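[1] coords please:
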Amino acid sequence: MLQFDLLQTDPSSHARRGQLTLNHGVVQTPIFMPVGTYGTVKGVMPRSLEEMGAQIILGNTFHLWMRPGLDVMQSFGGLHGFEQWHKPILTDSGGFQVWSLGDMRKITEEGVHFASPVNGDKLFMSPEVSMQIQTVLNSDIVMQLDECTPYETKGHLTTEAEARQSMEMSIRWARRSQAEFARLENPNALFGIVQGGMFEHLRQESLEQLVELDFPGYAVGGVSVGEPKDEMRRIMAHTPHRLPAHKPRYLMGVGTPEDLVEGVTQGVDMFDCVMPTRNARNGTIFTRYGDLKIRNARHRDDHQPLDVTCTCHACAGTSGVSWENGGRGGFSRAYLHHLDRCGEMLGPMLTTIHNLHYYLNLMQEIRHALDAGTFTALRQQFATDRARGV
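    This is a model prediction of the structure:
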């Protein structure tokens, strides 16, 4: 089941406000989806995710197939029961993980032969197998198996001919994914994925053929795969707003706060990225006023919170009142610097909570601005604030 209601559009851009109804709940868009690769968003309790406003999270088909395996998943009725998250879940197809295996995999028309990175077993992933795994996972949004077209292939930039070959196979795999999804009578929603590398005309061909297949929703894949930022922005400006207006649009694996605001401007409804969680574990913090490196020595005796405007548990404590509004709860930069230096697990847990809260709050501010007709002003203020620096 999927219903998408378009609630508001921005007259000065392609930005739009929507509501997505899925089998496990309603999602307000534009939305950022935290990534829970192995059935958990690293370092964050499910209750904390709910408190910070997460509406939908990701699971990873490839990794959950490897561990704990489909027999375990089936015994829990799917991923929701296994990880105790009862709101919507989107699972990727496994295509990106297969791409990242490099020489450990062999891609053919039938599918992908590869050695398990867990125990070396010889395995096979096809569009049909991906649909079967995702049906067991019972994710609300299922992604077709595609070939993630790389920016570079064996040391050279992917050519137009290589990108076309990859894109056309992804279209054939889309048809096979759709047929198997229907055969399995999966009650959830299947998205098609637009490919085509850095070539706008290939993106357009992919888009048009997928639209003919009439998927409930569409994703833009094959970005954030090593290309320069201006190349990614060029594809972002070309593709999302050309997808059907009455269906949700998902930009896969993107990105920085600036990428999210630009993506919304170009008509994207849904985003995911490991950046807020991965960067938090590596000491990079996203704030309203730019990025902060908590490992820098200057934070050793800094009494400020990570972000004086933030109401997350790391910044405001249990009061939920930001320093900007007179609160004095939460944890100092000095304390978080100390935890990082000592390798204490509480450090990355708190910084992860903050980064995810920042991303989710940014999307909430965008939704409010779209409702109020002030999205242009928000974009301008966002750019000013982020440039100010911490």
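
[2] every contact and neighbour count from this point should use C-alpha atoms.
    Fine.

[3] what secondary structure does R367 sit in?
    For R367, the assignment made with DSSP: H, G, I helix; E, B strand; the rest coil gives helix.

[4] my guess is it meets F32, correct?
    No: using CA atoms under 8 Å, R367 is not in contact with F32, being 11.5 Å away.

[5] and those two? Which one has more around it.
    Set R367 next to F32 and count neighbours by other CA atoms under 10 Å: F32 wins out with 27 against 24.

[6] give me the secondary structure label for the more buried one.
    strand.

[7] enumerate every residue touching it.
    For F32, the contacting residues are A54, M270, F271, D272, Y359, L360, M363, by CA atoms under 8 Å, 6 or more residues apart in numbering.

[8] let's see 7 Å
    F32 makes contact with M270, F271, D272, Y359, L360, M363, according to CA atoms under 7 Å, 6 or more residues apart in numbering.

[9] cool, and V142?
    L90, T91, D92, Q134, A189, L190, F191.

[10] what about these, which are in strands?
    Of the positions in these, L90, T91, D92, A189, L190, F191 sit in strands, assigned by DSSP state E.

[11] let's see this one next to it:
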Amino acid sequence: MNFDIQHNDLNSQARAGIITTDHGVIETPIFMPVGTVASVKAVHFHELRDDIKAQIILGNTYHLYLRPGIDTLERAGGLHKFNGWDRPILTDSGGFQVFSLTGNRKLNEEGAVFRSHIDGSKHVFTPENVVDIQRSIGADIMMAFDECTPGTADYNYAKKSMELTHRWLKRGLQHFRETEPKYGYNQTFFPIVQGCVYPDLRRESAKFISDQSGEGNAIGGLAVGEPTEKMYEMIEVVNEILPKDKPRYLMGVGTPQNILEAIERGVDMFDCVMPTRNGRNGMLFTSQGIMNMRNEKWKNDFSPLDENGTSYVDQSYSKAYLRHLFISKELLAMQIASIHNLAFYLWLVGEARKHIFAGDFSSWKREMVEILGRRL
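    As a prediction, this is how the structure comes out:
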């Protein structure tokens, strides 16, 4: 994997770059649609490629390991062959999912013991076998196994958790360097910064992660219960230390406003389930603000979903028609809304990239953040 910075914003830490992988080029800043179980919910891959213009998608190690299972993925020749997506794929390590299984997992020095949410069967993730699983999945970008600390954790817990993540990282990185890809193309491995909401821990973690010389670095453990301003503070703290010549991936974040604020602070890559999850529940993100498509006010509004044309569906369907589909509980409603929201997110990071090149990113961002929070 190569990363080239093409332009730095003069008034902030924002930058525009190019990530090159064996499955294609990614223009940063970039948003990655979440394809948890080998699919992006309610969206065809031809729509992701041709309409949404997705350049990379995310797969989930925990879910793919449980179903369809590693044996099936290996028989298929990896996730790219299994689902037909021919562009880059990033996989998380499963750390967040294990963290979410609060009552069904136990952590120890070796790794995490957990029970499947599907059938209750017992499994173990270690820093080493998570590398093996991601080798079998065939992701272009793999994540280190970590503990995702709750945003409300006390200092002592956060410190012990961070130190465990660092020890796991050393083991995982060694195993990654001692193993080879399975499908004839290169894979890369990102360490993850932890440290909860404590600046000294975040600095310590960022320094430790930087010293491991990964080809990119991820920032984890944010948007997990801490105040938004604290999240922004931690991003600033971490990005003061993480290498500027390597991509920075903020995991699981977030709203359109979160993304613009993080771009301004030097983040390059994002993922979040929000565009599709909110879309399936009738919430649309637009360049004028947020719409609840079940509201009565849209019943006879025959204008496009976003009159600024941020999504290919804008001119195809009206607000009134989409409201009708949601009220009628038609599956097409969830599909249109998911496609629209993903297209909007990709439009937004694309516009951010344009304004970084143009030299007016900060002023444009301030205007957009105000607009994007409006309820229409």
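
[12] superposed, what's their TM-score?
    TM-score for the superposed chains, counting by TM-score structural alignment, normalised by the length of the second structure: 0.96, backed by 371 aligned residues with a CA RMSD of 1.2 Å.

[13] turn the contacts of F32 of the first structure into TSV, columns for neighbour count, secondary structure and distance to P11 of the first structure.
    Below are these laid out as TSV (neighbours: other CA atoms under 10 Å; DSSP: H, G, I helix; E, B strand; the rest coil; distance: CA to CA, whole Å):
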residue	neighbour count	secondary structure	distance to P11 of the first structure
M270	23	strand	20
F271	24	strand	22
D272	20	strand	26
Y359	24	helix	24
L360	22	helix	24
M363	22	helix	19
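
[14] redo these as TSV? Include distance to G81 of the first structure.
    Listed next are the contacts of F32 of the first structure as TSV, based on distance: CA to CA, whole Å:
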residue	distance to G81 of the first structure
M270	24
F271	24
D272	22
Y359	26
L360	24
M363	27
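
[15] looking at those, which is nearest H337 of the first structure?
    For those, the closest approach to H337 of the first structure (CA to CA) belongs to Y359, at 21.6 Å.

[16] quick one: contacts for the closest one?
    When contacts are counted by CA under 7 Å, 6+ apart, Y359 of the first structure touches F32.

[17] and it, what pairs with it in the second structure?
    Matched across to the second structure, Y359 of the first structure falls on Y345, judged by TM-score structural alignment.

[18] quick one: that match and T255 of the second structure, what's the gap?
    Distance, Y345 of the second structure to T255 of the second structure, by CA to CA, to the nearest Å: 9 Å.

[19] now do W298 of the second structure
    Distance, W298 of the second structure to T255 of the second structure, by CA to CA: 23 Å.

[20] ok, of the contacts of F32 of the first structure, which one's closest to N282 of the first structure?
    Y359 (17.0 Å).

[21] would you check how far apart that closest one and Q84 of the first structure are?
    23 Å.

[22] now S206 of the first structure
    Distance from S206 of the first structure to Q84 of the first structure, by CA to CA: 37 Å.

[23] which one's more surrounded, those two?
    S206 (21 against 13).

[24] okay, now the residue nearest to the more buried one when sequence neighbours are not counted: neighbour count?
    Of all residues not flanking S206 of the first structure in the chain, V194 sits nearest, at 5.6 Å (CA to CA, 6 or more residues apart in numbering). Look at V194 of the first structure: counted by other CA under 10 Å, it has 31 neighbours.

[25] pull the most distant pair out of the ones in strands among the contacts of V142 of the first structure.
    D92 and A189 (12.4 Å).

[26] which one's more surrounded, those two?
    Applying other CA under 10 Å to D92 of the first structure and A189 shows that D92 carries more neighbours, namely 23 against 20.

[27] nice, that's everything, thank you.
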